[in-house]
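Participant: predicted structure and sequence below. I'll ask about it afterward.
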Amino acid sequence: MLVTNLGYPRIGRQRELKRLLESYWEGRCSTAELIDGAQATEEANWRRQLKLGIELLPVGDFSLYDHVLDTAVMFGLIPARFKPLSQNGGLDLYFALARGTEDAPALAMRKWFDTNYHYLVPEWDPETQPVLSRNLPLDAFRRAQRRLGTAGKPVVLGPFTFVKLSRVTNWQRALEAMVPPYAQMLQEMEAAGVEWVQVDEPALVCDVTAAELKALTATYTELARPLKNLKLILQTYFGSANWFSHLITLPVAGIGLDFVRGRRGNLANLEHYGFPPGKVLGAGIVDGRNVWRTNIEEALRLLEKLQSFVPRERLWLQPSCSLLHLPLSTAGEDSLPPALREALAFADERLAELRLLKRALAEGTGVVAAEISAANRALRALETMDHRRIPAVRARVAALKEEDFSRPTPFSERKELQKRRLGLPPLPTTTIGSFPQTPDLRAARARFRRGELGRQEYQALIREKIAAWIRLQERLGLDLLVHGEFERSDMVEYFAARLPGFALTTNGWVQSYGSRCVKPPILYGDVWRSQPLTVAETTYAQSLTSKPVKAILTGPVTFLKWSFVREDLSEQEVAYQLALVIRDEIRDLEREGIAAIQIDEPAFREGLPLRARDRERYLYWAVTAFRLATAGAGPETQIHTHMCYSEFGDIIHAIEGLDADVISLEAARSGAGVLAAFREAGYRRDIGLGVFDVHSPHPPEEEAMARLLREALRVFAAEQLWVNPDCGLKTRREEEAVTALERMVAVARRLRAALAPERHGKQNGPSKGAIGS
């Protein structure tokens, strides 16, 4: 029996990777300095894991930007539009794929299964033939050998999952094409003395067809045939493995299973099918995605049960998935209430839990009795914390009636009322909400948090920024303005800081993509609104202009999915508590005359269960939570929502069910796919397609935006269509944001003018761009 890990947070203890990347992109550090600094962070991660008791160290899980992108580059899958950069290769090409260039849009971004981590979508050109250009996992193995004297376990993204995550026209042909380069990669590892390789195949917890299973079997049969000494552990996570009886027959030396999210299904599979003799079982026994301390006694009972299926010498103790999704350590989180801090386990604490579990199994629970007792006390103390249970909050949820979930006026009537109130032109322009968070603003926020800047002085700076950007939006000609969110560090954390039942960490950073890190709040108690959240800033902005200003709130599903959430209540009940907070805020915004309110739900698609059989229940409570938040709004109040970086084809009916007046979606990187999904569904509400990529530093070209909008007008009536960026602009520099918005408004005006004669001639009929035309 040994303790291993599946992956470790990449960002560094002080977010060193973030700072290195941004310094490199700004030209303040060289390629050599970036590589040296990144490898120093990687080595520090290795040393920390070994110190915490990891006996088989994962190597190759580190990445400069994204592990899926690394795999695509390693196998030479470079779309044709990047071919001019292919001659140079290296980091210029790598970061161009991730961030785009002036001439080539970046690869699309999607959510990594049902997490808030974003991966880059590999693209297969018709003539693409993958080849192994550089064996990156083997390079990492050799670095670990050289620097630490450790024979690590290379981590690779499995071929089946890689192809499933890619944009391909023929997945079977693509999977067959991946076999030779994968086989070469593994054979090179075997020649270098690698003993174990972790092959991640999380797609195997999703719905898998019989044809896919057949192709998977053929793939692994071919990969394993030439191997003599190299052993593969096929690693699944994020749920229970599909087609379990078949997976355990594959020619691999081990199977890794998730016994946290997939505990019930994986245990049922073991009880029904058993586990093959001679194979290793990687038991994901501690939670790699949530932060609550493991119940050690319960985990030991589970491990005892697992030993009835596999002998102890073939049992590996590991997290349920990569620890990429957790902050690094609870050390230094002294601002948290002691009872809460003691109930938490981040990445380092998870590894310590694994070591404790092994010791208890190997030496008996008596030798770790004190540690088990401390864990039990911590979990009991959590249950008695202030705000854990608030009777009034529970009673309000329990008293909800059917009419609390519906706006009484239908959309068609609301649209006319809102049209008269807002007075917007065709193809109205707006933004998603946030404007650039400049260095002076971030510095002032840090000084305010440290007590070095007074509240009045800080609020004066926020108002100054709001006023400047209201004037700028008017000058640019935007139609529906926003206040800019200058007071917000993060769209969830800002609100959580003002709501009882949430706690904020000091250094609980988690990678979202590339250099982007977020600090998820900890939702440990019942939630209610004790004060207005956005009213002051929104109404101040509205006082500065005669144009309508749109308030921006975060939706209940995103609140839930982008926090570390309590596990003693159902997600539905937590979501309803959060929805009532938003409902109360909408009421106060309406009282102040705010006519448009956006409820952001970028996590709506992300939260969709990985198997179709589990989705109906999720979509029910996710949709009803949104409706509960918004159903109290008057018919003349325009409710917007925003979603991004997802595939929407399988949830369009649920999007319609939200009963929002306007939805805005990311389309700059994936416009054709989004349009195809909505064309098929015949969506009838208003929609804003994100016409430029806010994550690229390169200003959008007007013709590219115009082309996307012209395509959209083939799917939607002009009266349905809005024009906006694909996400907030907080990460862009001011000059980048201004240039992009100037061009966006110019395109909207040009198309609006072109539509005017047609609209004049067809006032009572559908526009040329109507659905079905």
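Facilitator: Thanks, I have the structure now.

Participant: all contacts plus neighbour counts: C-alpha atoms, from now on.
Facilitator: Noted.

Participant: do you know how far Thr249 is from Gly256?
Facilitator: For Thr249, the distance to Gly256 (Cα to Cα, to the nearest Å) stands at 14 Å.

Participant: try Leu480
Facilitator: Taken as Cα to Cα, the span from Leu480 to Gly256 is 51 Å.

Participant: who's more crowded, these two?
Facilitator: More crowded of Leu480 and Gly256, by other Cα atoms under 10 Å: Gly256, with 27 against 18.

Participant: in a helix, the more buried one, correct?
Facilitator: No. Judged by DSSP: H, G, I helix; E, B strand; the rest coil, Gly256 forms no part of a helix; its state is strand.

Participant: just list the residues touching it, thanks.
Facilitator: Ile233, Leu234, Gln235, Thr236, Tyr237, Leu281, Gly282, Ala283, Gly284 (Cα atoms under 8 Å, 6 or more residues apart in numbering).

Participant: once you drop chain neighbours, what's closest to Ala748?
Facilitator: Distance criterion Cα to Cα, 6 or more residues apart in numbering; nearest residue to Ala748, sequence neighbours excluded, is Leu427 at 6.4 Å.

Participant: buried sites along stretch 671-680?
Facilitator: For stretch 671-680, the neighbour count (16 or more other Cα atoms under 10 Å) marks Gly671, Val674, Leu675, Ala677, Phe678, Arg679 as buried.

Participant: swap that for stretch 289-309, sorry
Facilitator: 289-294, 296-297, 299-300, 302-303, 306, 309.

Participant: those residues: which two are farthest apart?
Facilitator: Largest separation among the buried residues of stretch 289-309 by Cα to Cα: Val291 and Phe309, giving 28.7 Å.

Participant: picking that back up, relative to Asp200, how far out is the residue nearest to Ala748?
Facilitator: Taken as Cα to Cα, the span from Leu427 to Asp200 is 45 Å.

Participant: let's bring in a second one:
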Amino acid sequence: MTVSVATLGFPRIGPRRELKFTLEKFWAGKITQTELEDAAAGLRTAAWARQKALGADWLPSNDFSLYDHVLDTSMMLGAIPARYDVESAEDAGLETYFAMARGTTGGSRCRHAHGSVTAGEMTKWFDTNYHFIVPEIEPGARLQLGRPKPLEEYREARAQGFETRPVLLGPITWLSLAKGHGVDPFDLLDEVLGHYVTLLGLLEHAGAEWVQIDEPILVTDLTEQQRRALTRAYAKLGRAGPKVMLTTYFGGLGENLSLAASLPAAGLHIDLLRAPEQLDAVLKAVPKDRLLSLGVVDGRNIWRADLASLLDRLDSLAAQRDLVLAPSCSLLHVPVDLELEGKLDDELKQWLAFAVQKIEELDLLRRALNEGRDSVADGLAVAACASEARKTAARIHDRAVGERIAALTPGMRERSAGHAERISAQAEVLDLPAFPTTTIGSFPQTTAVRKARAEHNRGVLDTASYGAFLREETERAIRWQEEVGLDMLVHGEFERNDMVQYFGEKLSGFAFTVNGWVQSYGSRCVRPPILYGDVSRPEPMTVDWWRYAQGLTEKPVKGMLTGPVTILNWSFVRDDQPREASCRQIALAIRDEVLDLEAAGCKAIQIDEAALREGLPLRQRDWQHYLDWAVDCFRLAAAGVGNATQIHTHMCYSEFNDILPSIGAMDTDVISIETARSQMELLEAFAAYRYPSAIGPGVYDIHSARVPGENEMVELMRQAQKHLRPEQLWVNPDCGLKTRGWDEVRPAIAAMVLAARTLRAETQVEA
């Protein structure tokens, strides 16, 4: 029996975000398409070479993407909506690809031949912080096999001496993620399967022995339609070409195990990090002649594996059957290389493993199982020492935090009055017009802002000069908001690097990287904080900046905070206690900040929970437990204020229809949500639920370079009024404006203000 090592996917962005910077140069017109493609090819080659050098036996190809792997699949299958005006999938090039990803304007580098075009809807990839472009299926759609990217990248690797296992997004997962406009995506099952069969035949002819087909939908609650589709699909795909490694991740197979085991695939990958308990059942269900791939190191978090425990579990199994050891999922979700971190202290650094180190861990495990533990005794000793050091480290636990948690009472989660009474008190204090306008919080992080921050971090710009620069930017933003006519202002967040990192840097229990970047979507990368210990707030974090901004204007300025659930879900979280315990600690820290803002005179405080839906377990039976503690943590953070203090929250790019009772239980006064790309679709569910609070449905898609006009925004708000009362509605973008440029933001927000004025006039006429 032999043990081998596979990687299911490697980070695309490059060790130092090379892909991000190359894409942005291309979009700005500074490099050609050839230069973009050459840079992308260089990143792919470097990734294959590095994984092979680290000891991976199975290298992935087609795990690279210029924007999103789901969008890649949609393009390959010819699922291109009519608004992109493409005659055939073979004609669709980068112009169409980036139009679907980002939208276009008449003046953008990747402008569409027919002018301004909206982007595809974007939402979260299962329960991760990675965003994908939702496939759209329109009535009468006929799919065509377009550019066979998996084949091209397999051939590219082979020409360089790398034998790879092409990675394909599974057809049933793709169809399950697709949105049909008046049509059921599964009506196209036979067409989709026909194209997959053709592709698999091409791959086999090119020399591919195996393909990896990712079907994470198998770890969710399947409908009968999905079950039938899976059976039908793999009856064809399992015999259409190369051997199939059916790959599941993000959870356990559960009641879908018998189905997965029955599918005629030559191999099966399971996630033993999210569902370690499933191994025994899988071993019983999966025949020994089927290659079993075990996800034994965490593809979604950055802690070192407990190698000794893993070996104890795997020893007897490795003697009975061939095994592949792999990360639990693609390494897309972790940073590239821990060795690029020069500022992490040695104690903390020894506890961590990024993508490179995870492959090294897998190589150690393989060698120990194939050659005996003595062959890697030194490596195992280092791992054991690090594991023990983490268990006994004094910096992890804070007695004062534990005492505060023990002293919590139910009353700390309750507002002192109901919603109707609060509305009256807030209206008197804020005196806002109908359809009040605001933004979500951040304004463009210009080159000048980023340069000043970088120079301050390097010590080139002293603290006094940096502070003066930030005050100038803040005042300029306040003055512009007054001039354009916004009703509730924000200070712009120029001092903040990231909505989670900024707070984590000011809280105890967090550590930060320099190059620990992961892809969120497209060229957008984030550096998740490392939450390693108990959390508390040593001192106020935002009060001074709010006080400065409010002192510049008579209009209300929102206090801007990130909520406890979002800070948790967008961090690499400690794995030595339940996530809810860490979240409750963060909630107490945010509560302290909320109360300090109120004491300073702040009358509207926004506590963003953009990641609330993202953290929802994939199995519905587990939802309520998560929602109970997530809502509890939000209320703990927010409920200490008086009736006249207006509590806002913001959520983006998620489906809320099935969790509206929990959103209602958060007991906010105003919620802002993404509805621009989805054309106000969410509001129907809010109306059916009879959501009592005010809602700001996004009328401006900030993730697109496209600048919408006043009439478009008015029409969206007219659609909103079909579902909600005018007095419930705010007018705002669908997310923060940090990633946009002022040349886009100024006309878009001006149009938004004009749209609100038009709506007020229409409402007065009707009255």
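Facilitator: Good, I have the coordinates. Not measured: the values here are computed from a predicted model.

Participant: for Arg617 of the first structure, state which of the contacts of Gly256 of the first structure is nearest.
Facilitator: Tyr237 (21.4 Å).

Participant: so what does the closest one match up with in the second structure?
Facilitator: Using TM-score structural alignment, the partner of Tyr237 of the first structure in the second structure is Tyr249.

Participant: check which helix or strand covers its match.
Facilitator: Using DSSP states H and E, Tyr249 of the second structure is not contained in any helix or strand.

Participant: matching Phe64 of the second structure against the first structure, which residue comes up?
Facilitator: Match for Phe64 of the second structure (TM-score structural alignment): Phe62.

Participant: quick one, what contacts the nearest residue to that match once chain neighbours are set aside?
Facilitator: Closest residue to Phe62 of the first structure apart from its sequence neighbours, by Cα to Cα, 6+ apart: Arg10 at 5.7 Å. Contact analysis of Arg10 of the first structure by Cα under 8 Å, 6+ apart lists Leu17, Thr41, Glu42, Asn45, Phe62, Ser63, Leu324, Gln511.

Participant: how much space is there between the third one and Tyr65 of the first structure?
Facilitator: As defined by Cα to Cα, Glu42 of the first structure lies at a distance of 13 Å from Tyr65 of the first structure.

Participant: of the two, who's got more company?
Facilitator: Glu42 (25 against 22).

Participant: and the more buried one, what's its match in the second structure?
Facilitator: That one, Glu42 of the first structure, aligns with Arg44 by TM-score structural alignment.

Participant: who touches that match in this structure?
Facilitator: Arg12, Phe64.

Participant: excluding its backbone neighbours, what's nearest the residue nearest to the spatial centre of the second structure?
Facilitator: The C-alpha lying nearest the average C-alpha coordinate of the second structure belongs to Asn129 (Cα atoms, centre = their mean; 1.7 Å). Take Asn129 of the second structure and drop its neighbours on the chain: the residue closest to it by Cα to Cα, 6+ apart is Ser520, 6.1 Å away.

Participant: that neighbour contacts Tyr130, doesn't it?
Facilitator: Yes. With contact defined as Cα atoms under 8 Å, Ser520 of the second structure reaches Tyr130; the gap is 4.6 Å.

Participant: gap between the match of Tyr237 of the first structure and Arg746 of the second structure?
Facilitator: In terms of Cα to Cα, Tyr249 of the second structure sits 43 Å off from Arg746 of the second structure.

Participant: the more surrounded of those two?
Facilitator: Tyr249 (25 against 15).

Participant: what's the aligned partner of the residue nearest to the centre of the second structure in the first structure in contact with, if anything?
Facilitator: When the first structure is aligned by TM-score structural alignment, the residue opposite Asn129 of the second structure is Asn116. For Asn116 of the first structure, the contacting residues are Ser512, Lys561, Trp562, Ala603, Glu606, by Cα under 8 Å, 6+ apart.

Participant: inside helices: which ones of those?
Facilitator: Lys561 (DSSP state H).

Participant: skipping adjacent residues, who's closest to Asp315 of the second structure in space?
Facilitator: Leu369 (6.5 Å).

Participant: narrow the contacts of Arg10 of the first structure to those in strands?
Facilitator: Of these, the ones assigned to strands by DSSP state E are Gln511.

Participant: between the contacts of Arg10 of the first structure, which sits nearest Pro532 of the first structure?
Facilitator: Out of the contacts of Arg10 of the first structure, the member with the shortest distance to Pro532 of the first structure (by Cα to Cα) is Gln511, at 30.1 Å.

Participant: which non-adjacent residue is nearest the aligned residue in the second structure for the closest one?
Facilitator: Aligning on TM-score structural alignment places Gln511 of the first structure opposite Gln519 in the second structure. Leaving aside its sequence neighbours, Gln519 of the second structure sits nearest to Cys525 (Cα to Cα, 6+ apart; 4.4 Å).

Participant: what separation do you get for that neighbour and Asp190 of the second structure?
Facilitator: 37 Å.

Participant: neighbour-wise, which of the two wins?
Facilitator: Cys525 (16 against 13).

Participant: so what's that one up against?
Facilitator: With Cα under 8 Å, 6+ apart, Cys525 of the second structure has these contacts: Arg17, Lys20, Trp517, Val518, Gln519.

Participant: let me see the ranges of the strands in the stretch 201-350 of the second structure.
Facilitator: 210-214, 243-247, 267-271, 291-297, 323-327 (DSSP state E, counting those that start in this stretch).

Participant: can you put the ones you listed in TSV and add distance to Ala39 of the second structure?
Facilitator: Compiled in TSV, those are given as follows (distance: least, Cα to Cα, whole Å):
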stretch	distance to Ala39 of the second structure
strand 210-214	25
strand 243-247	29
strand 267-271	32
strand 291-297	30
strand 323-327	27
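
Participant: picking up where we left off before, which of the helices or strands spans the equivalent of the residue nearest to Phe62 of the first structure over in the second structure?
Facilitator: For Arg10 of the first structure, the aligned residue in the second structure is Arg12 (criterion: TM-score structural alignment). Assigned by DSSP H and E, Arg12 of the second structure falls within no helix or strand.

Participant: kindly report the same for the one 10 residues further on.
Facilitator: With secondary structure defined by DSSP H and E, Thr22 of the second structure is part of helix 18-27.
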